[in-house]
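**Student:** Below is the sequence, then the predicted model.
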Amino acid sequence: MSNYLLIPPQEYDWLEGFTFLFLGFIAFSIVTFGIGFVFSLIGYFYYSLSFRANTAREKRRLNKFHLSATKLTFLQINFPFYKQLPTQALKDSFAKKVALFSSIKTFVAQDTKEEVNSEMKTLIAAYAAQVTFGWPHIYLAHFRTIYVYPDVYFSKKGVNYHKGEVNTKGAIVFAWKELAQELDNASDGRNLGIHEMSHALYLENMIKNKEYNFIPKKYIYDLHAAFNNESQLDQTLLRDYAFNNVIEFFAVASEVFFEKGAILKAHKPELYDLLTHIYNQDPLQGNYPLKIFRGTSLGDYLEDIFGVKKWGQKFRKWLEQLNPSKKGSSRH
């Protein structure tokens, strides 16, 4: 054997330390992945059990509330979201949520001697029910008072007249004339009720109380990413006001999501899909709430939270490229 192939042992002793480091890294990665997977399972069962328990509790609570025939007729005539619900059971649940929201909030008339009437309360409560319909146990608990002005009002926070606003102290404000005008055009992608209630939903998820942090953080991160991405593109669906900040982006996108959902899905499917997860409902599919948070599918949960199914599909395509004869053999 040639002498140049005989490497003295001391020349490769340093590899032993590197080997231990490499094996340690592999072991650490496996343990970390295992811990992460265990926590994902805990998260799945937490969402499953808590969502079911909260939903059952709210169903019992909702059964105590009912809308009058007059208010139901008002919704049927004037509120498209209610009219498009695919089953009577969903309509009943929505109506009960409107009734409950109306009863637990304080409505205060501003700049007028007249009180907030039944029609006003029903419409405002309906918008609150719409944005929370995918979350049966959410009633925007932090926001206890609804102020209603007869027309645009001069905000104490600024130097402009406002149509509506939401503040972190627990108040939602509307100019009734502007809100009522939404009844005449419910498909233009601009809606004051949806806009302000989406602000309330976003803040409700952030402010610590009995309801907060109900939207998985993944989707909040994705919303910020979508805001950064969309602000770099030419816009046709979202008006310029959306790009002031991520909160306004969410509110403006929500208006389009609920009023022009088919167009949004056709042109920006990823944004539409993200909003279905934030609202936990898919109006185009008549899915309230989404199956993912009913706790019925671990696969769907892992797919949504970690993209497991997406990576599985990429791996399958890679295998098909390596072995074209097997293409199309997988089950669907």
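**Tutor:** Noted; the coordinates are in hand. Keep in mind that this is a model prediction, so the values were computed, not measured.
**Student:** Every contact and neighbour count from this point should use C-alpha atoms.
**Tutor:** OK.
**Student:** neighbours of the closest residue to residue 220 other than its chain neighbours, just the number please.
**Tutor:** Closest residue to residue 220 apart from its sequence neighbours, by CA to CA, 6 or more residues apart in numbering: residue 278 at 7.8 Å. A count of neighbours around residue 278, defined by other CA atoms under 10 Å, yields 23.
**Student:** Hmm, residue 278 is touching residue 219, no?
**Tutor:** Yes - counting by CA atoms under 8 Å, residue 278 does reach residue 219; the two are 6.4 Å apart.
**Student:** Name the helix or strand for the residue nearest to residue 220, please.
**Tutor:** Taking DSSP states H and E as the definition, residue 278 sits inside helix 269-279.
**Student:** list the buried ones in that helix?
**Tutor:** 271-272, 274-279 (16 or more other CA atoms under 10 Å).
**Student:** export those residues to a markdown table and tack on distance to residue 302?
**Tutor:** Listed next are those as a markdown table, based on distance: CA to CA, whole Å:
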| residue | distance to residue 302 |
| --- | --- |
| 271 | 20 |
| 272 | 20 |
| 274 | 16 |
| 275 | 18 |
| 276 | 17 |
| 277 | 14 |
| 278 | 16 |
| 279 | 18 |
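**Student:** A further structure is provided below for comparison with the first:
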Amino acid sequence: MPKLLLLGAGFSRNWGGWLATEVFEYLLGTKAVIGSDKLRQLLWKHQLSGGFEAALAELQMLAKNHPAEWQFDLAEFESAVLVMFGDMNSGFLDLGDWDLQTPPKESSKTIPFFLNKFDAIFTLNQDLLLEEHYLSRVDLSLISPRRWDGASLPGLDFRPSLEPFHHLSKARGRWIPQSNLNVDLSARMQPIYKLHGSSNWQKEDGSPLLIMGGNKTQEISTTPILQMYQNKFAEYLSEPNARLMVIGYGFGDEHINEALTQAVELGLKIFLIDPMGAELALKLNKTRSSGQITCGTPLESVFQKSLIGGSRRSLKEIFDGSPIEYKKVMNFFI
């Protein structure tokens, strides 16, 4: 019975990471947007319908169809997004301690102890929170000596930072896809799959390797490492009696939802940690607003078939609050 974890932006939010609406507001203050009426208008156009990613999707299409007019704007916008990641990652790197407990701490309630319990971790986040605080600072062999020797990103080679004091930091170096793409780790290594790439991933030519904006499915299909990660995601979800905990994912990516829908038909069970809890699918259904003709959605069906519980509390409340909520979450592993 594999225990799997899927993370979205709401996970990093527990340590101050930005949600999509906050990224929208960040981008309004960047040099690229302040200096371009076109980019500013494009952002505001999509404020309530997809936010900055929808704006980027339209910009990508405009640059494809009218490169002379829009290619420079696309490059400026994408550069601004990378600067945003740089600022957010800088904050994560400065975190002295990412455990959410106030002293005295219980070792069994630390974030590393919790993450260590999963057979595989999948994340849509492109920030470097996990790289710095889980891959770099935690010795998994001490947490579970009979299970893991460590954790790694399958199919990628790590190239360390040249800065002497940061040589071991998995967040400060670069990750490059292997030429042979061996995504099958040793059974003693916990796999972490970043399904949309990451802000410190690079292609061999030095260009960034992360998927943003529209047409993610097409972009993933032409990026071998991400296509193999997507395949691994579907494989894990489809294993007999698989259980998936979802933290901070807003169910806005069609290719992820499709994989979940197919796996639920095969028996996948889901535990959700989100402020909206089991009502999330209903809240995302626009036909359930006043005055609309109500139509059920595939996501509502997924929730009804697969949910085996949930928590509306933040991770801080779960790990440093009432033992009642903590026990409910940990029942997932029983």
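**Tutor:** Sure thing, it's come through. This is a predicted model, so every value here is computed, not measured.
**Student:** Drop the TM-score for these two in here.
**Tutor:** Here the TM-score for the pair of chains, by TM-score structural alignment, normalised by the length of the first structure, is 0.27; 156 aligned residues with a CA RMSD of 6.9 Å.
**Student:** For the first structure, which segments are assigned as strands?
**Tutor:** 106-109, 145-149, 153-154, 161-162, 164-167, 171-175 (DSSP state E).
**Student:** which strands and helices sit next to the last one?
**Tutor:** Spelled out, it's strand 171-175 of the first structure. Where contact means 3 or more CA pairs under 8 Å, 6 or more residues apart in numbering; DSSP states H and E, strand 171-175 of the first structure is packed against strand 145-149, strand 164-167.
**Student:** can you check the fifth one too?
**Tutor:** Packing partners of strand 164-167 of the first structure (3+ CA pairs under 8 Å, 6+ apart): strand 171-175, helix 192-206.
**Student:** The first one vs helix 192-206, what angle?
**Tutor:** In this structure, strand 171-175 of the first structure runs at an angle of 170 degrees to helix 192-206, with axes from the mean of the first three to the mean of the last three CA atoms, to 10 degrees as the basis.
**Student:** Just the buried residues of strand 171-175 of the first structure, please?
**Tutor:** Buried residues in strand 171-175 of the first structure, counted by 16+ other CA under 10 Å: 171-175.
**Student:** got it, and the last one?
**Tutor:** Taking 16+ other CA under 10 Å as the neighbour-count basis, helix 192-206 of the first structure is seen to contain the buried residues 192-205.
**Student:** Give me the helices and strands touching the longest helix seen in the second structure, please.
**Tutor:** Longest helix in the second structure by number of residues (criterion: DSSP state H): helix 67-93. Identification of packing neighbours for helix 67-93 of the second structure by 3+ CA pairs under 8 Å, 6+ apart yields helix 20-28, helix 31-34, helix 51-65, helix 129-130, strand 197-202.
**Student:** nearest to residue 76 of the second structure, of the ones you listed?
**Tutor:** Smallest distance to residue 76 of the second structure across these (CA to CA): 5.9 Å, for helix 31-34.
**Student:** will you turn the strands of the first structure into a markdown table that also has distance to residue 93 of the first structure?
**Tutor:** Shown next, in a markdown table, are the strands of the first structure (distance: least, CA to CA, whole Å):
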| stretch | distance to residue 93 of the first structure |
| --- | --- |
| strand 106-109 | 22 |
| strand 145-149 | 22 |
| strand 153-154 | 34 |
| strand 161-162 | 33 |
| strand 164-167 | 26 |
| strand 171-175 | 24 |
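**Student:** closest to residue 70 of the first structure out of those?
**Tutor:** That would be strand 106-109 among the strands of the first structure, by CA to CA, at 19.6 Å.
**Student:** now the strands for the second structure?
**Tutor:** Using DSSP E, strands in the second structure cover 3-7, 120-123, 150-152, 156-159, 174-177, 189-194, 197-202, 208-210, 243-247, 269-273, 307-311.
**Student:** Adding distance to residue 225 of the second structure and mean neighbour count, write those out as a markdown table.
**Tutor:** Putting the strands of the second structure into a markdown table (distance: least, CA to CA, whole Å; neighbours: other CA atoms under 10 Å) gives the following:
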| stretch | distance to residue 225 of the second structure | mean neighbour count |
| --- | --- | --- |
| strand 3-7 | 18 | 21 |
| strand 120-123 | 14 | 22 |
| strand 150-152 | 14 | 21 |
| strand 156-159 | 8 | 16 |
| strand 174-177 | 7 | 22 |
| strand 189-194 | 10 | 22 |
| strand 197-202 | 9 | 22 |
| strand 208-210 | 10 | 20 |
| strand 243-247 | 22 | 24 |
| strand 269-273 | 26 | 23 |
| strand 307-311 | 30 | 19 |
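**Student:** Good, we can wrap up now.
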